[in-house]
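S.K.: how would this look folded up:
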Amino acid sequence: MGILNVSDGPTWSSDLDLPEDIPRDTPEAEFSVTFLALMILSGLTVTTNSLILATFYVEKKLRTYNNCYIFNMSVADLVVGLLCMPILSMIHLFGSWPFGKVASILFMGFQNSILGVSVCGVVVVCIDRYLATFYPIQHYQGRSIHKATVVNILTWVSSFGVWMMVTSAWDFIKPTNLVISSGLSRPNYSLTNTASLLVFLLRFGLPFLLMTGLYIRIYIKVKNIGSKHLSKYFNREGKNGKGQAKSASQDKEKRSLGTRLRDKLGSKTSLTYDENTTVSSISMDMTSDEGTTKNLGSPETDNEHSLNGEKKSTNNYPKPIGLSGDDEDISTSKSNVVSKKPKRESRVEGRKAMRTMTMIVLVFILTWLPTAVSVTMYALAPGFYRTLNKSINLSEITRWIAFSNSLVNPLAYAMAQPLFRLTITRMLCRPRRKP
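M.R.: Just a heads-up that it's a prediction; the model follows:
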């Protein structure tokens, strides 16, 4: 049924054991609304994934480490819409599988393998986000585009290696003449409930448990980190408030002291001070009517003025910013700090990756859950499953719902990352002008 090709019972093929001298009927194509709907679904899948892949070509900002895994999943989903969906739609056009037994066995292996690449892609995204959350420094220092490319290649090699062996190689080594209701060759692993459940666990059960477990741990970790940052923020704000209140009281005290001194010394007295001024270092310049200058306060200020009231240039005055050697050292240190590479990914990048993972995990669960229910029903209550399958064609419905994962994934990327939406809008609404 469904992706696992579990049928409602063994059905013997009508053309596998016929002698070669007996002519065989060639199925005739008969157009149907179902075939049209499935072809539209295939076209939408190809269009959406092609747009996602085009954004990587147009917008260089999307070519990040995290998006390399999105690129890999988009390629797999494009192949599903470009090959698997149209070929499978031919069953509804011709009324049965029209390409023979060998092609049926190879197609079943290819179909399961390419779907496995998509599932492996989701698992890889979850594992990568787990490492980035719990081991941020090691993950950031070790990640690279080359590493992501190698991981993507391994998802294809492992998926095709496993599923071509389980589906196609087993059927070629031990061939049977059984077919399912759609005309496809019935694989050997579907002949027993135990083997069907093991394949289903490999297809959906284990990935689902792994994704769910990792996501829950990541969510708890991120939530705890957010709570710590929030508490630190409020503590810092409280300390800043106390510091500002203390600074305001000191400033008020200085101003009141300066006012009292000015009242005692006369109206022509000018008082200068800054935030770091203390009572012992307050200096006042009193200019008399005769133009002489008197200095009160620290004795060091006596050398800063001449008898005729003109200031001398001394080394005690601060130099303008940018001219002194100390300022050059400060600017150099600042440039070094700016150019220093970060030790972990930014919060913006982390939130974006978390949103993307949330969307693709949610889409995976929603599109593969009907298949999970169907397989469980077949294993626990086969009689009820066969009755239900004959009435509403449950296996076909769950199969295409699982295929729709390849259509919804690009929508999830666009919802999680606004740059995908902006790039697609720019490509569609603002085409490049010819020179």
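S.K.: contacts, neighbours, all on C-alpha from now
M.R.: Noted.
S.K.: quick one: the strands in the stretch 1-150 of the chain?
M.R.: Assigned strands in the stretch 1-150 of the chain, in chain order: 11-12 (criterion: DSSP state E, counting those that start in this stretch).
S.K.: ok, and what's touching stretch 384-391?
M.R.: 8, 374, 377-378, 394-395 (CA atoms under 8 Å, 6 or more residues apart in numbering).
S.K.: once you drop chain neighbours, what's closest to Pro207?
M.R.: Nearest-residue entry for Pro207: Val123, 6.5 Å, with adjacent residues in sequence omitted and distances by CA to CA, 6 or more residues apart in numbering.
S.K.: same check, this time on Ser118
M.R.: Distance criterion CA to CA, 6+ apart; nearest residue to Ser118, sequence neighbours excluded, is Met73 at 5.5 Å.
S.K.: so the residue nearest to Pro207 sits right up against Leu206, yeah?
M.R.: No - counting by CA atoms under 8 Å, Leu206 is not a contact partner of Val123; they are 9.9 Å apart.
S.K.: also this sequence, please, to line up against the first:
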Amino acid sequence: MMHKRMKKLVSIVLCGTMLLGLTACSKGGDSGKKEGGTTEIVFWHSYSGATEEALQSIINDYNEGRGKEKNIHVELVYQGYEGTDKLTLAYQTKDYDNAPDINVGLTSTIPSVMEMGWSVSAEELMKDSDSEITKDSFYEQLQRACSYQGEMAAIPFSNSVPLLYYNVDMLKEAGFTEPPKTMDELVDYVKALTVKEGDEVTRYGLNMQVKRYQLMQFCVSQNKDSFFGDNEGGRTDVMTKVTAGEDGTMKAFLEKLQALLETGGYKYMEDDINEEFAQGLSAMVIMSSSRLGTMDELMGEKYMTAYIPKVNESDTNGAAVGGSCLNIVDRQDEDRLKAAWDVVQYCVSPENQYTFATASGYIPVNVECEELEEMQKYYEEKPQYKVALDQMKDADAMSQESFDPTYNEINGIITDAMLEFCQGTLDVDETVEKIVSGCNASLDEYHAAN
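M.R.: This is a model prediction of the structure:
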């Protein structure tokens, strides 16, 4: 079991540091105590704008209420997307003083985070009889998004799905009463919505750049067996190769994308996708539901959202969850760990998920949140937000982003190959071959070194 292996690693680390006279346990404990016996919890995050403000509001309420009652105080620290890298470095150097108790990390990094001896399995914490949350507090799709090797390793938090955003007036003017449901329909819509002056496109029908996450999305959405990589996309065991070339899902998507390119109205590079869509330079865009708050500010009620189009009309899996989760770190102080877990539970309560989700566009992760009267009223007023939740609930729980251990490198390989494809340098088969061989070489190199 993964948990037993982690316990063993923690014991080895403790023995080694104690032999060196570093007294790691007391370091972690002392640095977490303030005057009066208050336990200080360090919470690393990557948010900005309205999302950061919403999290700060939740933490302020915690510190003034529940935290004060329990002698716990939370310090929010912005780390950007480098938080997980900094957490890894702190672990490698056994720097307990400069590590967080809670870290916001991409769900795709869960395997590497759980290899650290001080990362705690969320499932183990939820088994405690005093825990306010269980696995069933979260949607099945989110449980699986945060699961690795049969355990729910982290807690869902800022999770999203890709959506089709469309300009309501532009679709009406083109004679459409509803958004496209398949990529074949999408081609027809793009043709009708594209505007040209001579040879120059003044309005694109669609803007979307295909990188790692987008390509995975359209591959795994096709059927229950369409994982991007082996071992169920790296969830039952470490991913060693890309399988989307073998099962035909990558080719199927690229063929549909080729038809989009041939319209001349598909913009395959993202420059300033939010602003361009708001200014009417694109009639439709495909991007994360986490952009909803931004689009509200830019466009008000001039846009709506829909499910991403299916690659094939017969596709059954649906959209895959993306975004980040909460990793819990054991800094060798039982009081700190309990306090950190208390903070995590507070953050994912239905009421606080309402605050967080409505400010950001992220999906409310607690199943009870959508039953709140204020959440239902919000969805009535802003139906574009509910589309994200509905699309996730309608998707098969097996439709998930892969846990590829070299995700940054793989993103670069896919991004470069897709640009060559869109520019006409590579055909469909050549693109599949370049992506598969490049990603597999990256994975081979990783496994040889580890």
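S.K.: superposed, what's their TM-score?
M.R.: The TM-score (TM-score structural alignment, normalised by the length of the first structure) is 0.20; 152 aligned residues with a CA RMSD of 7.4 Å.
S.K.: hmm, back to that, roughly how far apart are the residue nearest to Ser118 of the first structure and His139 of the first structure?
M.R.: 21 Å (CA to CA, to the nearest Å).
S.K.: neighbour count winner among the two?
M.R.: When Met73 of the first structure is set against His139 and neighbours are counted by other CA atoms under 10 Å, the residue ahead is Met73, at 25 against 19.
S.K.: which residues touch the more buried one?
M.R.: Listed by CA under 8 Å, 6+ apart, the contact partners of Met73 of the first structure are 117-118, 121-122.
S.K.: which one of Val123 and Leu206 of the first structure is surrounded by more residues?
M.R.: Relative neighbour count places Val123 above the other of Val123 of the first structure and Leu206, with 22 against 14, counting by other CA under 10 Å.
S.K.: how about the more buried one, what does it touch?
M.R.: By CA under 8 Å, 6+ apart, the contact set of Val123 of the first structure is 207, 210-211.
S.K.: sec struct for the closest residue to Lys386 of the second structure other than its chain neighbours, please.
M.R.: With sequence-adjacent residues excluded and distances taken as CA to CA, 6+ apart, Lys386 of the second structure is closest to Tyr379, at 5.7 Å. The three-state label given to Tyr379 of the second structure by DSSP: H, G, I helix; E, B strand; the rest coil is helix.
S.K.: number of nearby residues for Tyr379 of the second structure?
M.R.: Every residue meeting other CA under 10 Å relative to Tyr379 of the second structure is counted, giving 15.
S.K.: please report how far Ile87 of the first structure lies from Val46 of the first structure.
M.R.: Relative to Val46 of the first structure, and taking CA to CA, Ile87 of the first structure is found at 14 Å.
S.K.: who's more crowded, these two?
M.R.: Set side by side, Ile87 of the first structure and Val46 show more neighbours around Val46, with 22 against 17, by other CA under 10 Å.
S.K.: hang on, isn't the more buried one packed against Ser74?
M.R.: No - with contacts counted by CA under 8 Å, Val46 of the first structure stays clear of Ser74, the gap being 9.7 Å.
S.K.: helices or strands next to whichever helix or strand Phe253 of the second structure is part of in the packing?
M.R.: For Phe253 of the second structure, the host element (DSSP states H and E) is helix 249-261. In terms of contacts (3 or more CA pairs under 8 Å, 6 or more residues apart in numbering; DSSP states H and E), helix 249-261 of the second structure is packed against helix 183-193, helix 212-220, helix 428-449.
S.K.: between that helix and helix 428-449, how many degrees?
M.R.: Relative orientation of helix 249-261 of the second structure versus helix 428-449 (axes from the mean of the first three to the mean of the last three CA atoms, to 10 degrees): 140 degrees.
S.K.: give me the next element, helix or strand, following helix 249-261 of the second structure.
M.R.: Later in the chain than helix 249-261 of the second structure, the nearest helix or strand by DSSP H and E is strand 266-267.
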